[in-house]
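# mind folding the following:
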Amino acid sequence: MKKTLLILFIVLLLIPLSPNAKDSLSDKNDVFSFLQKAFQAQISLSDQTRTKQEIRDVLSPYFSEEYQKMFWDENMFEEEGKFVTYGSDFAFYYIPFFQYSGETKVVISPESIYVLQFFPPTTDGPVSYEDHYEGIMLKKMDGSWKIADYLYDNIPKSIIEKAY
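Predicted coordinates for the structure are as follows:
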């Protein structure tokens, strides 16, 4: 009995308590969960002002350094020596407002993951736009998946064909 408990205890120690989704995104649900967490990280930057290092710490688990720079240049504003984002209906480099349903397509390959969705035209409300695709490309970097590119109507045709 003691031997069995010892073996069970050792096995439990070897199993991670919280799997790290960014290391293995094996299906659509994993990818959706990762993107939703990344989006939450982005919008959390509007809650309070933060230092540059605090912002890096929030974004680094999800975004490549290059993507963080693009996001920073477009969305971060300085207030009294710290930084914050402001809300907008159409802010570049935020995770798109995906449906996270059958409308949102995922194309997984060993070196990249494309997430895309077709958005029909809208003229309602304060923001209007023509029909277009929006997407995100993830790349494996140092063993972890990171959001590496924001795609707005420049998704490769081969990826659109695979998705649809």
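
# make it CA atoms for all contacts and neighbour counts henceforth
Will do.

# pretty sure K140 contacts E111?
Yes: K140 is within contact range of E111, at 6.1 Å (criterion: C-alpha atoms under 8 Å).

# of all residues in the chain, which one is nearest the centre?
L35 (3.4 Å; C-alpha atoms, centre = their mean).

# in what helix or strand does that residue lie?
Assigned by DSSP states H and E, L35 belongs to helix 28-44.

# so what touches that helix?
By C-alpha atoms under 8 Å, 6 or more residues apart in numbering, the surrounding residues in contact with helix 28-44 are 21-22, 25, 58-59, 62-63, 85, 94-95, 100, 106.

# got it, and stretch 85-99?
By C-alpha under 8 Å, 6+ apart, stretch 85-99 touches 35, 38-39, 42-43, 45-46, 67, 70-71, 74-77, 104, 117, 127, 134-136, 150.

# make a ChimeraX selection of the buried ones in the contacts of helix 28-44.
Buried members of the contacts of helix 28-44, defined by 16 or more other C-alpha atoms under 10 Å, are picked up in ChimeraX with:
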select :22,25,58,59,62,63,85,94,95,100,106
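
# could you also give me the structure for this next sequence, so I can compare it with the first?
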Amino acid sequence: MEMKKLWLLLLIVGLVTAACGQVSQTQASEFTEDNALTLVEDAFRTQVSLSEKPQTKKQINDKLSQYFTKDLAASFIKENVYEVEGGYITFGSDFAPHYIPFLKYDESTNVRYIDGKWYVWEERKDEEEGPVSQVSGIEAVVLSEEEGTWKVSSITYELPEKIQSQ
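Below is the predicted model:
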């Protein structure tokens, strides 16, 4: 009788383990364009929030690590986080490295999945209106999977040939 209980327990543990693995696979494959847009927008808001009040580097890293790969979070902190009285903070700038660009999140925002990565981008046209001008070109955010979670892995101004040829 004890042997049957042991086998039953092992069978249940095996089935649960297999099911959990399947759930992770399904979740990764169910990542959609809407998920990509939401992730980029939430990551942008998180970056902007770092200028609101001083906090510890750990708090900053914890916030960024929800949305950015380890490497990009570390680069962002190195380039944009400054020590001030009461902790660390970011300062606003139009040209700070590793910041997600100002996207409109409308029909002008493109999203594509190519070669295991998501690309979220907009094409910019020359504009001289207002206090800020912009040069024409591409501003793109690249999402990659890190430890089973989609995260922002880079900001770029070029798209892969496969996307450009579509």
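
# could I get the TM-score for this pair?
The TM-score (TM-score structural alignment, normalised by the length of structure 1) is 0.76; 140 aligned residues with a C-alpha RMSD of 2.0 Å.

# report the longest helix in structure 2, please.
Ranked by number of residues, the top helix in structure 2 under DSSP state H is helix 2-29.

# what helices and strands are in contact with it?
When contacts are defined as 3 or more C-alpha pairs under 8 Å, 6 or more residues apart in numbering; DSSP states H and E, helix 2-29 of structure 2 packs onto no helix or strand at all.

# tell me what the longest strand along structure 2 is packed against?
Longest among the strand segments of structure 2 by residue count, using DSSP state E, is strand 137-146. Secondary-structure packing of strand 137-146 of structure 2 (3+ C-alpha pairs under 8 Å, 6+ apart): strand 117-124, strand 149-156.

# counting by contacts, list what the first one packs against.
For strand 117-124 of structure 2, the elements it packs on are helix 33-49, strand 110-114, strand 137-146, judged by 3+ C-alpha pairs under 8 Å, 6+ apart.

# between the ones you listed, which gets nearest to E161 of structure 2?
strand 110-114 (10.3 Å; C-alpha to C-alpha).

# now that closest one, how far from the centre of its chain.
Mean-position distance between strand 110-114 of structure 2 and its chain equals 14 Å (C-alpha atoms, centre = their mean, to the nearest Å).

# so where is stretch 27-43 of structure 1 in structure 2?
With TM-score structural alignment applied, stretch 27-43 of structure 1 matches the range 32-48 in structure 2.

# what angle separates the helix holding L35 of structure 1 from strand 104-108?
110 degrees (axes from the mean of the first three to the mean of the last three C-alpha atoms, to 10 degrees).

# what lines up with P96 of structure 1 in structure 2?
That one, P96 of structure 1, aligns with P101 by TM-score structural alignment.

# next, work out how far apart its match and S165 of structure 2 are.
Per C-alpha to C-alpha, to the nearest Å, P101 of structure 2 is found 23 Å from S165 of structure 2.

# kindly report the same for E2 of structure 2.
Taking C-alpha to C-alpha, one finds E2 of structure 2 at 64 Å from S165 of structure 2.

# again with W121 of structure 2
Separation of W121 of structure 2 from S165 of structure 2 (C-alpha to C-alpha): 15 Å.

# of the two, who's got more company?
W121 (26 against 6; other C-alpha atoms under 10 Å).

# on that earlier part again, out of the contacts of stretch 85-99 of structure 1, which are buried?
35, 38-39, 42-43, 45, 67, 71, 75-76, 104, 117, 134-136, 150.

# any idea how far the equivalent of E79 of structure 2 over in structure 1 lies from V84 of structure 1?
Using TM-score structural alignment as the criterion, E79 of structure 2 maps onto E74 of structure 1. Distance, E74 of structure 1 to V84 of structure 1, by C-alpha to C-alpha: 12 Å.
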